[in-house]
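J.: attaching a predicted model along with its sequence, questions to come.
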Amino acid sequence: MTGEPTEPETFPTFPVVFRSQLSPRVWGGRWLGERLGKPLPDTGPVGESWEISPLEGSESVAENAPWTGQKLSELWRGHPSWRGRVFRDRHEFPWLIKWLDCRDNLSLQVHPDAAASLRLCGVSRPKTEAWIVAHAEPTARIWAGCRPGTTADEFARRLDDGTLAECLHAFAPRAGDCVFLPAGTLHAAGGGLLMAEIQQPSDFTFRLFDWNRLDPNGRPRELHRAAGLESLHWPQAPVNPVTPRPREDSTPESRGEHLVDAPDFRIERWTLTKSRSWSTDEFAVWMVLSGLGHLHCQGKRRPLRAGETLWFPAAPIETTWEPTSGEPLVLLKFLPPAT
């Protein structure tokens, strides 16, 4: 590729970890600090922690040596072999990875697909995403899609006359649920939810309804009725949690599951009650969903807790993941799409 370095590649012997970027949100809470150890401000609701982001203005910065202080784009451009085969021609990191604290309700919203984002925003930035629930209060709800038979005309009418809830599909989430939300899908969540999220690298969100809520300045938040309606895919089928599929290499002490196999990413979940070792050269991002442990990697050891996010570039590496408490160590693994 033009402009890529020609000197011999250097390979990491330990994953790259980035500084968390915290965002106040009217619907947020304090769980990102209380449950995940994020450094929250003294007061106010915080809704998001961006763990890995290639987006301009919110780009991730490495916090561990020897890459401390380097931007994600610098690592991406400077080490093309780290991208692996699937992502070798991409100009930026392929995902935006977050934690969400939805103590109150997210707006009822939709993210555009490639064509809609180009048409409405002037740039092709589609946003397909997936949520994995780490904790859910009994009051928590996820809204995703519409009840069977709902049409675009009925939806627009109910949006105008205040009866939208009558056509929405909702369910009570539980810890461990994974919800896959392709671009163009109507969705919201709230009522006490802590979730991990992987998405395409886009921040385009069109709010259709905000529960008649006011922002901290006492004003309603902006809605995007026309763009949102244009971005919705029809029919809007009900969306429920995915059904996990067991991996063939699971054991009773290290249970692996396939959660999502989509055009932009794959998701696996591993639940460990004893140590598990892997020798691999695959591109992957790991998140600690719950539990405590140690990561042993190339002669080094790193403590692990819920909230950790680690990028393993595509390079030969050996790892051992060790639970260190009486609870299982639950890990999410994000992988490139199958080809």
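T.: Received it, and whenever you're ready, just let me know what you need.
J.: only C-alpha atoms for contact and neighbour calcs from this point on.
T.: OK.
J.: which stretches of the stretch 101-250 of the chain form helices?
T.: 114-121, 152-161, 225-231 (DSSP state H, counting those that start in this stretch).
J.: mind giving me the packing neighbours of the first one?
T.: If contacts are counted by 3 or more CA pairs under 8 Å, 6 or more residues apart in numbering; DSSP states H and E, helix 114-121 sits against helix 225-231.
J.: take this one as well and set it beside the first:
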Amino acid sequence: MYDKQPYVPVSSDAGDCHVGWDAIRENLRRLTSGKRCVVCVECYPGVSVREIKQELEAALDPQVVIDTESLLLSPDEIDKRVSPLLTDDPVFGTFNSVEVRDFFDPLKVSEAQKKLESSTAGIALVIGTGAVEIANEYYVLVYADLARWEIQRRQRAGEIGNLGANNTDESPAQKYKRAYFLDWRAADRIKQKLLPTIDFLFDTNDQATPKMITGDQMRAGLDQAARQPFRVVPFFDPGPWGGHWMEREFDLPKDVPNYAWCFDCVPEENSLLLGFGTVRVEIPAINLVFAHPTELLGSYIFGRFGAEFPIRFDFLDTIEGGNLSLQVHPLNDYVRKHFGLAYTQDESYYMLDAEPNATVYLGLKEDINPSAMLQDLQAAQEGGPDFDADRYVSKWPARKHDHFLIPAGTVHCSGAGSMVLEISATPYIFTLKLWDWGRLGLDGQPRPINIARGEENIQWDRKAAWIKENLVNRIEAVGQGEGWREERTGLHELEFIETRRHWFTGTVPHDTNATVNVLNLVEGEEAIVESLTGSFAPFVVHYAETFIVPAAVGGYQIRPHGPSVGKQCATLKAYVRPE
């Protein structure tokens, strides 16, 4: 029953939705007919600018066309400028304040703007990433958007490179790294400014069937989502350690070797579907964070983290798979100093399901020698004997509904046979791999290992006794009512996320307390989320579905629904603790 295409109902009819190039061309042609004007099409990096330009040229017959790609500095000059920010590390760059205008040649920009100013008749089309930096004034502003999961698909397929780079044939990992630290950050700075004013939005995720809605329709959809429970669109990815639990439970296609990850609530990466009658328009979920940070996050969270969604839920499937890489997450001071990041990836493993012999590696054994462990890790990385993780790392039995807490600096990984609901802070690429069990990635290449960085972050005093007392099943009863009980399951005091589990056969009262809530139905087939004031329509969720309740919702309630009526259900809720 897991819904792989959840959407936010915005309107019962399609209204001004235009599906396919024929409808889009006709609408823009009618809008601009007989006018002398500038049509500005701002494009997110990865959008097929060539295709859109071709279609709009046919529709509008512009007298002047300026493609921002022609205004970029040379790839060599751009590489020279950004290489210090990307660093030589295969995975990590440095967060920065680069803007799209920094990719442009100032002389070419000046010439293009003069060309625009001297245009005396007909339509001028300015198109590409950074188009609004060139067209200071425009009659129509279109934003061509694209979800990051689709950008990654195109990168892996060798269809696209990075902004201003001649790197289509570069490895997907390097293209992703460059997009993460440069392209997307720069483009998001433009997007944040434009969302309140764009006239039209292009959904370009499906190149065969693009869709266009008005800016007002998009803003109505975002406003709707910010005031009710909703789900983002999950996406699934294979991995060298992946399993088959999700494939079976979620009825996924069998066209990949396994499914290792599901990004079930990562608004920076997931997309959001808006429903207009039978039309579904897909936009990046981060647009909602940018457009309604206070309503979604709450003023406290917005003030503390800015327009970022600080909580991440995802799945890690190792059932019939292998161990995750042995790893550690960097400490807060380290990520600030080395990556320019405000906070690190504290996390936890909640066991959604587990095979009988499932285990979690967490913390170190009592009598280990740190120097010997590091030497053995390095020797294994250099082609020597495999690293003996069982000699150095504590291993714990893992059962369904166990909760393992993993503050930064703690050596850990999920073992085979587990279906993990990973609850963490959002900086999700900052994993320092120590050992990957001697295997290759799905691309046939070794996965990056970070022993030197790991050494600087491992907390060597987090040994078995401390782990057992502080990080394994720290479950405590905190409340109950008719047909429900509430437990605190973590996270550790070093982490800023609080988690609460509710077991229920009746109706459970909840309140956002002016901060965003993220929940997953970890037990039971189906539950329903209801407003206490009727401010949103009842919202049905199914087993293993993650859903977001915006801060603006306030009070709400959850109870069993459909096949779960009369049976026990459970949700796991996460929110940011007040400082």
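T.: Structure's in. What do you need? None of these values were measured; they are calculated from a predicted model.
J.: mind checking the TM-score on these two?
T.: The TM-score (TM-score structural alignment, normalised by the length of the first structure) is 0.87; 331 aligned residues with a CA RMSD of 2.8 Å.
J.: point out the most buried one among the helices of the stretch 101-250 of the first structure.
T.: helix 225-231 (a mean of 19; mean count of other CA atoms under 10 Å).
J.: read off where that helix ends up in the second structure.
T.: Mapping helix 225-231 of the first structure onto the second structure (TM-score structural alignment) gives residues 451-457.
J.: which outside residues touch that stretch?
T.: Here stretch 451-457 of the second structure makes contact (CA atoms under 8 Å, 6 or more residues apart in numbering) with 327-331, 334, 374, 377-378, 409, 432-434.
J.: and what of stretch 248-267 of the second structure?
T.: Contact partners of stretch 248-267 of the second structure, identified using CA under 8 Å, 6+ apart, comprise 1-2, 4, 231-244, 246-247, 269-270, 284-286, 289, 309, 311-318, 426, 545-547.
J.: buried residues, it. List them.
T.: Neighbour-count burial for stretch 248-267 of the second structure flags 252, 258-267 (criterion: 16 or more other CA atoms under 10 Å).
J.: report the two of the residues you listed separated the most.
T.: Spatial extent of those (CA to CA) is set by the pair N258 and P267 at 23.7 Å.
J.: in the second structure, what residue corresponds to T273 of the first structure?
T.: Mapped onto the second structure by TM-score structural alignment, T273 of the first structure lines up with T505.
J.: quick one: that match and K567 touch, right?
T.: Yes: between T505 of the second structure and K567 there is a contact under CA atoms under 8 Å: 5.8 Å.
J.: neighbour count: these two, which is higher?
T.: Higher neighbour count among T505 of the second structure and K567: T505, with 20 against 14, using other CA atoms under 10 Å.
J.: dump the residue contacts of the more buried one.
T.: Applying CA under 8 Å, 6+ apart to T505 of the second structure gives the contacts 483-484, 559-560, 565-569.
J.: may I see the residues you listed arranged in JSON lines, with secondary structure and distance to I213 of the second structure as well?
T.: JSON lines is the format used below for the contacts of T505 of the second structure (DSSP: H, G, I helix; E, B strand; the rest coil; distance: CA to CA, whole Å):
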{"residue": "G483", "secondary structure": "coil", "distance to I213 of the second structure": "45"}
{"residue": "W484", "secondary structure": "strand", "distance to I213 of the second structure": "44"}
{"residue": "R559", "secondary structure": "strand", "distance to I213 of the second structure": "36"}
{"residue": "P560", "secondary structure": "strand", "distance to I213 of the second structure": "37"}
{"residue": "V565", "secondary structure": "coil", "distance to I213 of the second structure": "40"}
{"residue": "G566", "secondary structure": "coil", "distance to I213 of the second structure": "43"}
{"residue": "K567", "secondary structure": "coil", "distance to I213 of the second structure": "43"}
{"residue": "Q568", "secondary structure": "coil", "distance to I213 of the second structure": "43"}
{"residue": "C569", "secondary structure": "strand", "distance to I213 of the second structure": "39"}
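J.: any chance of TSV for these, columns distance to D79 of the second structure?
T.: What follows is those, written out as TSV (distance: CA to CA, whole Å):
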residue	distance to D79 of the second structure
G483	61
W484	58
R559	55
P560	55
V565	60
G566	62
K567	59
Q568	57
C569	54
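J.: among those residues, which pair sits farthest apart?
T.: For the contacts of T505 of the second structure, the farthest-apart pair by CA to CA is W484 and V565; their separation is 13.5 Å.
J.: higher neighbour count, the two?
T.: Using other CA under 10 Å as the criterion, W484 of the second structure and V565 rank with W484 on top: 19 against 16.
J.: show me what the more buried one aligns to in the first structure.
T.: Correspondence of W484 of the second structure to the first structure, assessed by TM-score structural alignment: S254.
J.: so what's the residue sitting nearest the centre point of the second structure up against?
T.: Closest to where the C-alpha atoms of the second structure average out (CA atoms, centre = their mean) is E269, at 2.7 Å. Listed by CA under 8 Å, 6+ apart, the contact set of E269 of the second structure reads 147-149, 263, 284-286.
J.: among those residues, which are located in helices?
T.: Members of those lying in helices (criterion: DSSP state H): 148-149, 286.
J.: sorry, back to before: just give me the closest of the contacts of T505 of the second structure to G221 of the second structure.
T.: Nearest to G221 of the second structure among the contacts of T505 of the second structure, with distances taken as CA to CA, is R559, at 26.6 Å.
J.: counterpart of the closest one in the first structure?
T.: By TM-score structural alignment, R559 of the second structure lines up with W321.
J.: from E322 of the first structure, how far off is the residue lying closest to that match once chain neighbours are set aside?
T.: Nearest non-adjacent residue to W321 of the first structure, counting by CA to CA, 6 or more residues apart in numbering: L295, 4.8 Å away. Relative to E322 of the first structure, L295 of the first structure is positioned 6 Å away (CA to CA, to the nearest Å).
J.: and if you look at L335 of the first structure?
T.: Distance from L335 of the first structure to E322 of the first structure, by CA to CA: 21 Å.
J.: with distance to V360 of the second structure added, can I get the contacts of stretch 451-457 of the second structure in TSV?
T.: Shown next, in TSV, are those (distance: CA to CA, whole Å):
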residue	distance to V360 of the second structure
Q327	12
V328	14
H329	16
P330	20
L331	21
Y334	25
L374	21
L377	19
Q378	23
G409	16
L432	17
K433	16
L434	16
